[in-house]
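Asks: Predicted coordinates and the sequence they were generated for:
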Amino acid sequence: MLSGARILRAALVLLASGGLMLAGPQAATAADPVKCPPSAPKCDVTAEDPGDTGDSDPGGGGSGGGSGDGGSSSGCRRANGEEIPCSVPGLGDWGGNTCYWLLVDPQPPADALVWGDNKPSEGAIYRPTLCPDFDYEGAGTFVPRDTFFPDGELGAAPTVTPAEVAQRAVEQMTLNGPDIGIVPEPGKTGLVGLPVWMWNNEGETTTGPQTVTASAGAVTVTASAKVEKVVWNMGDGTSVTCTKPGTPYKADYGKRKSPDCGHVYSRTSKGKSGNKYKITTTATWTIHWEGGGETGELTEIRESDTEIAIGELQVVG
């Protein structure tokens, strides 16, 4: 049994080379390599594999199968996510993640059962021609039949909003939690009452700015991300919110407090796990995007952590 992808590729290659004849109202018949299941009163067209065309685009491996002949547009997708032409000469328009559909000509009378509760003024009746995702082998298999589609529903690429494209841009970014700098450093012990310096080492993936452009169809969006703030949970029940990356400590700063991101512990870390305070940092990334005639804001949260030991100065009399 040919896979749905090979059926579709084979059919498009044959169409492009003029080697595929399509069915009439009841069944598809043609000289080899076209076949139609005998149990199906109406069916799609399948084709024997003309040779492995690999993963190239449908129609790309056949004579005359260039992009100008394989389909009039792209951007539609099968149920498995594979992108395929929205319209193919001879097969019709893609619809419902199932089949290519051709307009029935002439259309059935307005009182025909196939219309159901729909009216000819609202759409038209189409016939399935190629349904690569259906398996006609076995009992209970569904056979697509002539079906009503509202005007404008077939052959249209899925509508993508600028906000959705913006989210795709964010997914292409590398937004990390803070790259923690702290004094006293891990492995050393600070003292109660002395200042602790904290900072987020600056970089494109830790503080920003970071800019990515993404496109889908005719919509292009540019998104720019930067860290708005970092909240430091100090492990002693307090938290510090820093709206700047923080200042890296230097030895000549002595016992001064950090000008923009610091803390002072009032008790030791004795009794905590490992006799250390666990510090958790939470970075809030703000992403501004614009494109497709719209603008917007998105937020992403990233975390990282470290530990610090705080002791007490012992005075021996």
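Replies: That came in fine, so what should we check first? Here the structure is a predicted model, which is why all the values come from computation and not from measurement.
Asks: When you work out contacts or count neighbours from here on, use the C-alpha atoms and nothing else.
Replies: Noted.
Asks: Grab the most central residue of this protein for me.
Replies: residue 168 (5.6 Å; C-alpha atoms, centre = their mean).
Asks: and that one, that one's in a strand?
Replies: No - counting by DSSP: H, G, I helix; E, B strand; the rest coil, residue 168 is located in no strand; its state is helix.
Asks: How about it, nearest residue that isn't a chain neighbour?
Replies: residue 214 (6.7 Å; C-alpha to C-alpha, 6 or more residues apart in numbering).
Asks: List the residues that contact the one you found.
Replies: Residue 214 makes contact with 165, 166, 168, 169, 220, 221, 222, according to C-alpha atoms under 8 Å, 6 or more residues apart in numbering.
Asks: before we go on, here's another structure to hold up against the first:
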Amino acid sequence: MIVTEPGATPDPGSGGGGSSGGGDGGVQMCSWNGQQWPCWDDDLGWFSSADGCYYKASDPQPPAGDPSWGGHDASQGAVYEVNCRGVGGQLSPKPPMFFARPPGGPPPPDRPYDLGMKALAKIHFDTPDVHAAPGTTAVVGAPVWLWYTATGTTSGTQTAVAKGRTLSVTATATLTKVHWDTGDGSGADCTGPGTAYTPGARADRPPCGYTYRTASAGQRDQQYYLTATLTWHVEAVRSDTGARVFTVDFPVTSDRPLPLKVAEVQALN
């Protein structure tokens, strides 16, 4: 649920609202039956402190002649959905009601940041499934191919949109870097998932790779453990002005380290 900036004081019918808290960027709260409830809810509408009910215009409006109009028509007002809090805080729907004017006033303006966060929450960032070649034992001084299984949630660009009442915000996540922790205190940086090694490929020219300078003898289980960290750059942009709402960079690391034994080359005399 998104609670927007404080708007008009809720006043369904002749009830009156009464609010506390609030402020820019905060949640305006209303009191009823000794408890605090958000004065505005995107799904429920405005809250009335007079009766503990939320009121929101029905969408679509009921057809002409429906009993909920109470003998009125659309030129005289609108029908509103009603959801009321019980003494224990439980929410129960009530029959729709007609009002000549909007209870509580118009909905408050959309908060672009909240919409941006809703859009970001729709994007999935999966952990990469990492691979290496050679897959069991590598050799000091020889390149190791590194890659992970590329999917729509581990590479490229992802986009999601969150729609408000008057605007929408699009969040775009772009993979900008892949860092491989090679287990020897160093690592390799790549721009993408790399390429799986196939027989016949130039083993000394991996699109994404690393060359070990020391053997894994003496390490845990006599092996190095490899992980890949994907860095995503996310930018959220509002639809009405094209202005940037926020940007953020964050890492996603493989959760199953890949063991790799690295041996010294044995020279024959």
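Replies: Ah, there it is. Predicted, not measured: the structure shown is a model, and the values here were computed from it.
Asks: And the TM-score between these chains?
Replies: For this chain pair, the superposition-based TM-score is 0.60 by TM-score structural alignment, normalised by the length of the second structure; 193 aligned residues with a C-alpha RMSD of 3.6 Å.
Asks: would you list the contacts of residue 214 of the first structure in JSON lines and tack on distance to residue 183 of the first structure?
Replies: Formatted as JSON lines, these follow (distance: C-alpha to C-alpha, whole Å):
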{"residue": "165", "distance to residue 183 of the first structure": "42"}
{"residue": "166", "distance to residue 183 of the first structure": "38"}
{"residue": "168", "distance to residue 183 of the first structure": "38"}
{"residue": "169", "distance to residue 183 of the first structure": "36"}
{"residue": "220", "distance to residue 183 of the first structure": "44"}
{"residue": "221", "distance to residue 183 of the first structure": "41"}
{"residue": "222", "distance to residue 183 of the first structure": "38"}
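Asks: most neighbours, which of these?
Replies: Among the contacts of residue 214 of the first structure, the one with the most neighbours (other C-alpha atoms under 10 Å) is residue 166, at 30 neighbours.
Asks: Please tell me I have it right and it contacts residue 219.
Replies: No - the pair residue 166 of the first structure / residue 219 is not scored as a contact, 9.8 Å apart, by C-alpha atoms under 8 Å.
Asks: hang on, residue 54 of the second structure in a strand?
Replies: Yes - counting by three-state DSSP, residue 54 of the second structure is found in a strand.
Asks: so who does it touch?
Replies: Applying C-alpha under 8 Å, 6+ apart, the residues near residue 54 of the second structure are 44, 45, 46, 47, 48, 81, 82, 83, 84.
Asks: Now residue 188 of the second structure. Nearest residue, chain neighbours left out?
Replies: Using C-alpha to C-alpha, 6+ apart and skipping the chain neighbours, the partner closest in space to residue 188 of the second structure is residue 180 (5.1 Å).
Asks: what's the burial count for the one you found?
Replies: 24.
Asks: Counterpart of it over in the first structure?
Replies: Using TM-score structural alignment, the partner of residue 180 of the second structure in the first structure is residue 232.
Asks: what's the helix or strand that contains its match packed up against?
Replies: Assessed by DSSP states H and E, residue 232 of the first structure sits inside strand 219-233. Contact here means 3 or more C-alpha pairs under 8 Å, 6 or more residues apart in numbering; DSSP states H and E; on that basis strand 219-233 of the first structure packs against helix 162-171, strand 210-216, strand 239-242, strand 277-291.
Asks: Now do that strand and strand 210-216, the angle between them.
Replies: Angle of strand 219-233 of the first structure versus strand 210-216, following axes from the mean of the first three to the mean of the last three C-alpha atoms, to 10 degrees, is 140 degrees.
Asks: quick one: strand 219-233 of the first structure to the second structure mean distance?
Replies: Once fitted to the second structure, strand 219-233 of the first structure is off its aligned match by 1.4 Å on average (mean C-alpha distance after the TM-score superposition for the first structure).
Asks: List the contacts of that strand.
Replies: By C-alpha under 8 Å, 6+ apart, strand 219-233 of the first structure touches 160-162, 165-166, 169-170, 178, 206-215, 239-245, 279-292.
Asks: can you do 6 Å?
Replies: Applying C-alpha atoms under 6 Å, 6 or more residues apart in numbering, the contact partners of strand 219-233 of the first structure are 166, 207-214, 239-243, 279-292.
Asks: quick check, distance from stretch 262-275 of the first structure to the centre of its chain.
Replies: 43 Å (C-alpha atoms, centre = their mean, to the nearest Å).
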